[in-house]
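*Asks:* sharing a model that was predicted from the sequence below.
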Amino acid sequence: MRQSPALRILAGTALALLLGVSFTQAASSTKAAAPESSESFDYGTVDSFAGAFLAARTAEADRDYPNAIQFYKKALDFSPNELELQQRLMIALFMNGDFDEGAKLAKLLEKDPAVERVTSVALSFQAIRDGSYAKAMKSLKYEGPNDLDRLMNELLTAWTKVGEGKGKEALKQLQDLKGPSWYSIFTNYNIGAIASVVGDEDGARKAFTETVTDKNGGATAPDTYARAVMALATLEANAGNKQKALDALSAGDELITNFAPFKALRDEIEAGRKPKPVIETAAQGAAGVLFSIGGALNRDGAEDTVMLYLQFSRALDKEAADTLILLGGIAEKAGQPNKAIEFYRQVPETSPMRRISELQLGLTLAETGKVDEARAHLQKLIASDPKDVRSYLAYGSVLSDAKDYAAMAANYDKAVEVIGPAPTRNHWSVFFQRGIAYERLKKWDKAEPDFNKALELNPDQPQVLNYLGYSWVDMNRNLQQGLDMIKKAVELRPDDGYIVDSLGWAYYRMGRFDEAVTELERAIELKAGDATINDHLGDAYWRVGRKLEATFQWKRALASEPEEAQVPAIQAKIEKGLPPIEADAAKVNAEPAAEPKKDDKKT
């Protein structure tokens, strides 16, 4: 996601800091060693403060919040008044979605300045959910210097006023709000949503339109932008302005291409149905504030902060589809696919985002080893909407992981039929994936045209440049053209270890061993522990006379769980080294190009 510099900085402050509450003093009070994983602990056998505390910290580090909660509670049995334990337990409860229990601790810790921002939001949300808006307002006092916290407080206060029946006052508050330029995407959207809830259709239309035309703001906060597009389209459709509703979705397509919820909402509007607004109540509006800011901050390293925002949001709007999908994605990145599946399954069937959740559900089922269930699930999705190309991509990803390349090729044959004779740039991945399937089936006469078609549609796509260039070099064809393609891919993605490996291996295949060593050493720094890269580096070392280092790299490759077909060749090299260059060059190297990695499969 693209972020403004301001938001990138703010992600490290405010609530984020509260997730780093230090237990240095508590930890230093014991000499016990922390366990490697909370799974190795038996809750019933923990019989000391030190054991419970360290087990809780390990579980928390693993984002295993159910166990973290149990161990923190056990530690509190030994030290009931330990303030920092109470803080950690409260946050673990909120992160696990246990809002009511967390709110009880928030009330207890209300005067604790270390967690004041967490407790103020929690208590205000509890009051909003109970319909006690005046009480919520008291909890939302903020006089600090942080721009993000100030914005959040202003937006939540405005929605609290809506709940009190003071919609006009809420609108004026946000219209008068001063702040950094990046405020506008959030304030305009919330002004539109408040105007819509209080029945000011013209005001809502104006504010939503300003949000949708704010492309820079949309790049900063795409989740909020998507909500604005759908809100404007919904408003126009329900007002009987069908074409204006479709125009709003088309405007959204310019910034967020191939977004399934836009397509689903477009289908609903074209069918003459009246879509349901995303926000209809003050509680949903307040929930949306935390969703919007959490979505804008969502990036590597900020997952805990984002999850806290989103879990608070769920406390007021449990059926918000985009919140559930975002939580599912965070759970997947945290290595918790079963938790992700729970989130995806909670997305309401009537939501325009249901299909996204279903696609991600199928992919995640495969990750958990339920490949047959995943295949059946995705086949059913394809049957329900044969024109949705994303379904073929998701199903093809599962087939690729299962190495069922014949079925994968047949799947993409159908996708190409659906696309028809005039594919667009957005369809490059279909041809690329079909090319991979045919290349794996050793049908190069079918694979090569697909790779070329993918490049015709998207000339600077680094994966395609890498795959086709690597394949040509590996087959001793079009060597210079293939090398140039790989170099271009490296320029586009200089930090991708797999693509840098391709460049090193291309130099190796062309007999330029010193250059191969340079690139392969860089590749192994970028992607340590990859069996193929270690194997390639070992070969290059051998050719430049660094035979001890070559053997070491081959052993590392063997220890890195290579594909079964690679094992005998690596073992032979460890025992005998490489044959003379002349003999090696005469052999046909059947090693295929590196397959796209897991990150490329997401829908």
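*Replies:* Structure received. Numbering: from 1, shown residues only.

*Asks:* C-alpha from now on. contacts and neighbour counts both.
*Replies:* Noted.

*Asks:* and residue 580, how far from residue 514?
*Replies:* 17 Å (Cα to Cα, to the nearest Å).

*Asks:* more crowded one of the two?
*Replies:* residue 514 (16 against 9; other Cα atoms under 10 Å).

*Asks:* what about that one, which SS state?
*Replies:* helix (DSSP: H, G, I helix; E, B strand; the rest coil).

*Asks:* could you check how far it is from residue 526?
*Replies:* For residue 514, the distance to residue 526 (Cα to Cα) stands at 19 Å.

*Asks:* could you give me the buried positions within stretch 390-409?
*Replies:* 390-401, 405, 408-409 (16 or more other Cα atoms under 10 Å).

*Asks:* looking at these, which is nearest residue 566?
*Replies:* Closest approach to residue 566 among those (Cα to Cα): residue 401, at 17.4 Å.

*Asks:* in this structure, which residue is most central in space?
*Replies:* Among the residues of the chain, the one closest to the centroid is residue 329, at 4.8 Å (Cα atoms, centre = their mean).

*Asks:* put this beside the first:
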Amino acid sequence: MKVFSFIFKIILYTFILSGIFNSSHSKIIGFNYDAKYISNYFSGLVSFDNFDYVNSQKFFKRLDNFETKNQNYSSKFIQSLVNLEKYNEAYLYAKRLEAKDLSSFESNLILGLFEFKKENYTKAEFYFDRLKPTFKHRLIFDTLKNSLNYWLKIIKTKDEKNIKPIKEVKSIHNNLQFVQNTFAHCYLDTSNTEKEFQNIINNEKSNFSRYHFFFANHLANKKKISQAKKVINVASETYPRNLLINQFKATLNTREKNKNQFNCKNIEQIIAEVFYVLANALSTTSNYHLSNFYINLSKYLNPQFLSYQSLLAENFLILKKNNKAKNIYKRLAKIGSIYQWYSHKQIALILEEEDKSEKAINHLLNAYGDMESNIYRTFELANFLRNSEKYEKSIELYSSILLKIEKEHKLYPKVLDRRGIAYERIKNWELAEKDLINSLKISPNDAYVMNYLAYSWIERGENINKALGMLRKANNLKKNDGYITDSLGWALYKLNNFLEAKKYLQLAIVLMPRDPIINDHFADCLWMNNKKIQARYYWKYVLSLDSAEEELKKIINDKLLFGLEKT
């Protein structure tokens, strides 16, 4: 299908281009109109649009001197080269464009960064000054250009007074001004450096979790190892899923090699981090082409900071470019134990998405067996196995964790909850109920555990009133959660309070419109409120959902034939 789509696009573009040439060929003088030339150009465009940079640069490279006809071509060719990490080739092509007076935004940026790396700051400034706003770069242009100019100024003067303008950067990327202000102090080694780092990591208005790493790394570079450990250990407790923090914790505490090298005395590495922030911002706006471009420029400026690749992998994962994502995760796995486990989990999830469930399970089990075990890794493996319906094996792993930790441990109630769910799935309700109740005794305000236990009681026709009270509490704790809202509505339905049930089930539909169970519950409630035409509409809708299980579809077909009276 992908091959067909690719060929179709080329043919379509070729016909469009041919039509343009035939009707207005005088507008593009000197263009070689032969089919092979046209095919190479549009094959390059289609490959680029498909994030296939290997083929896009191959097709673009066959077009000699085409930059004189189309600047879009030179822009995409440079991006293709950068995304393939062919930085020297991108530089040489940018010089060629300069010689022809055909420089583009990308070529000036490349030339400026090359001079910057060679510490030819006057030449770098010349190229950066030639950067002009473009529609494509509009979201980041002001931030990018102002940042480059400010850092050039600081490099030249090495004056603490010049840190001030960084605070005055006006852009949609407001957080970047705090980051750059801190790095400027660090670069100039001012007496306020540690204070500035403290300010940024204690800022509660935004998520600056990443910069705990940079603070701890700065302290380690200063040989203040005990301080660095204190910062990173506290950060690890607060942000247990942050890869950068926890990998550096492993570096400091277990002496794993640090493969995320950063020194704020190195201006290139600071600019690399600025580009990473821009790439992240572009990714959140779904501008993945430019996001990839700036990530790879970050890698060019600081090739020793290997975790920059993680954002690249995330982009490809979102784009469903699974093979590209898997290849990057394999490289990320070499950074250290934290990235190794994370990468193998991501690869397993990709395999599962590709309907290779057994392969995914074996992949993660093998990775787990090759690594030193710890309770968090065991917990994550158990969760993966439970989600893959390997309930007995997950119960075995959950039980092994409970034998190793005290009840006061933060994982204890979570392990009980997950094991309880696994017991429920294998229909061992006695043990499931016991685990879920014990989990709530330790963590009484966990809305999701309350929801699971109460919903299970409702489905079993047990403790309905108690379940209703529990669900009202859960709903107050987690308003606008579709599953909890549905459970509350369903409890009211079971108590024959159909009118109030309808209110909550209707809200659940708004929150989760494509959930088959919630739609079925709402249809049942409509029927009992004498809204039978509407009920049939929702039952029919469930039958159209791919996520609806066959057993549910069979039940709904009976409801459509007989209503609720005979089902």
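*Replies:* Cool, the structure landed. Since this is a predicted model, take the numbers as computed values, not measurements.

*Asks:* returning to that earlier point: now the alignment partner in the second structure of the residue nearest to the centre of the first structure: which helix or strand?
*Replies:* Aligned counterpart of residue 329 of the first structure in the second structure: residue 314 (TM-score structural alignment). Residue 314 of the second structure is part of helix 309-318, with elements assigned from DSSP states H and E.

*Asks:* what helices or strands is that helix leaning on?
*Replies:* helix 288-301, helix 322-332 (3 or more Cα pairs under 8 Å, 6 or more residues apart in numbering; DSSP states H and E).

*Asks:* have a look at how far, on average, it is from the first structure.
*Replies:* Aligned to the first structure and superposed, helix 309-318 of the second structure gives a mean residue distance of 2.2 Å (mean Cα distance after the TM-score superposition for the first structure).

*Asks:* so for that helix, what gets flagged as buried?
*Replies:* Under the neighbour-count criterion of 16+ other Cα under 10 Å, helix 309-318 of the second structure has 309, 310, 311, 312, 313, 314, 315, 316, 317 buried.

*Asks:* hmm, who's touching it?
*Replies:* For helix 309-318 of the second structure, contacts defined as Cα atoms under 8 Å, 6 or more residues apart in numbering pick out 280, 283, 288, 292, 295, 322, 324, 325, 326, 328, 329, 332.

*Asks:* want to throw those residues into a markdown table with distance to residue 559 of the second structure and neighbour count?
*Replies:* What follows is the contacts of helix 309-318 of the second structure, written out as a markdown table (distance: Cα to Cα, whole Å; neighbours: other Cα atoms under 10 Å):
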| residue | distance to residue 559 of the second structure | neighbour count |
| --- | --- | --- |
| 280 | 49 | 21 |
| 283 | 46 | 20 |
| 288 | 46 | 20 |
| 292 | 51 | 27 |
| 295 | 54 | 26 |
| 322 | 41 | 18 |
| 324 | 46 | 16 |
| 325 | 45 | 24 |
| 326 | 45 | 21 |
| 328 | 49 | 20 |
| 329 | 48 | 24 |
| 332 | 52 | 23 |
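
*Asks:* so which of the residues you listed is the closest to residue 556 of the second structure?
*Replies:* Nearest to residue 556 of the second structure among the contacts of helix 309-318 of the second structure, with distances taken as Cα to Cα, is residue 322, at 36.1 Å.

*Asks:* quick one: contacts for that closest one?
*Replies:* For residue 322 of the second structure, the contact set (Cα under 8 Å, 6+ apart) comprises 316, 350.

*Asks:* residue 180 of the second structure now?
*Replies:* By Cα under 8 Å, 6+ apart, the neighbours of residue 180 of the second structure are 166, 274.

*Asks:* now do 7 Å
*Replies:* residue 166 (Cα atoms under 7 Å, 6 or more residues apart in numbering).

*Asks:* now do residue 347 of the second structure
*Replies:* Here residue 347 of the second structure is in contact with residue 326 (Cα under 7 Å, 6+ apart).

*Asks:* go on, residue 425 of the second structure?
*Replies:* By Cα under 7 Å, 6+ apart, residue 425 of the second structure has no neighbours at all.

*Asks:* what range in the first structure does stretch 521-534 of the second structure sit on?
*Replies:* Under TM-score structural alignment, stretch 521-534 of the second structure corresponds to residues 536-549 of the first structure.

*Asks:* buried residues, that stretch. List them.
*Replies:* 536, 537, 538, 539, 540, 541, 542, 543, 547, 549.

*Asks:* and stretch 358-373 of the second structure, by the same measure?
*Replies:* 360, 361, 363, 364, 365, 367, 368.

*Asks:* for stretch 246-253 of the first structure, same thing?
*Replies:* For stretch 246-253 of the first structure, using 16+ other Cα under 10 Å, the buried residues are 246, 247, 248, 249, 250, 252, 253.

*Asks:* map the first one onto the second structure.
*Replies:* Going back to what we said before, that points to residue 246 of the first structure. Counting by TM-score structural alignment, residue 246 of the first structure lines up with residue 229 in the second structure.

*Asks:* so its match sits against residue 254, correct?
*Replies:* No. Taking contacts as Cα atoms under 7 Å, residue 229 of the second structure lies outside contact range of residue 254: 11.1 Å.

*Asks:* around residue 98 of the second structure, how many other residues sit close by?
*Replies:* Residue 98 of the second structure has 15 nearby residues by other Cα under 10 Å.

*Asks:* quick check: which element contains it?
*Replies:* According to DSSP H and E, residue 98 of the second structure maps onto helix 87-99.

*Asks:* how about residues contacting that helix?
*Replies:* 78, 81, 82, 103, 107, 110, 111.

*Asks:* chain center to stretch 369-377 of the first structure, what's the gap?
*Replies:* 22 Å (Cα atoms, centre = their mean, to the nearest Å).

*Asks:* do the same with stretch 234-242 of the second structure
*Replies:* So, by Cα atoms, centre = their mean, the centroid of stretch 234-242 of the second structure is 18 Å from its chain's centroid.

*Asks:* try stretch 280-300 of the first structure
*Replies:* On Cα atoms, centre = their mean, the centre of stretch 280-300 of the first structure falls 17 Å from the chain's centre.
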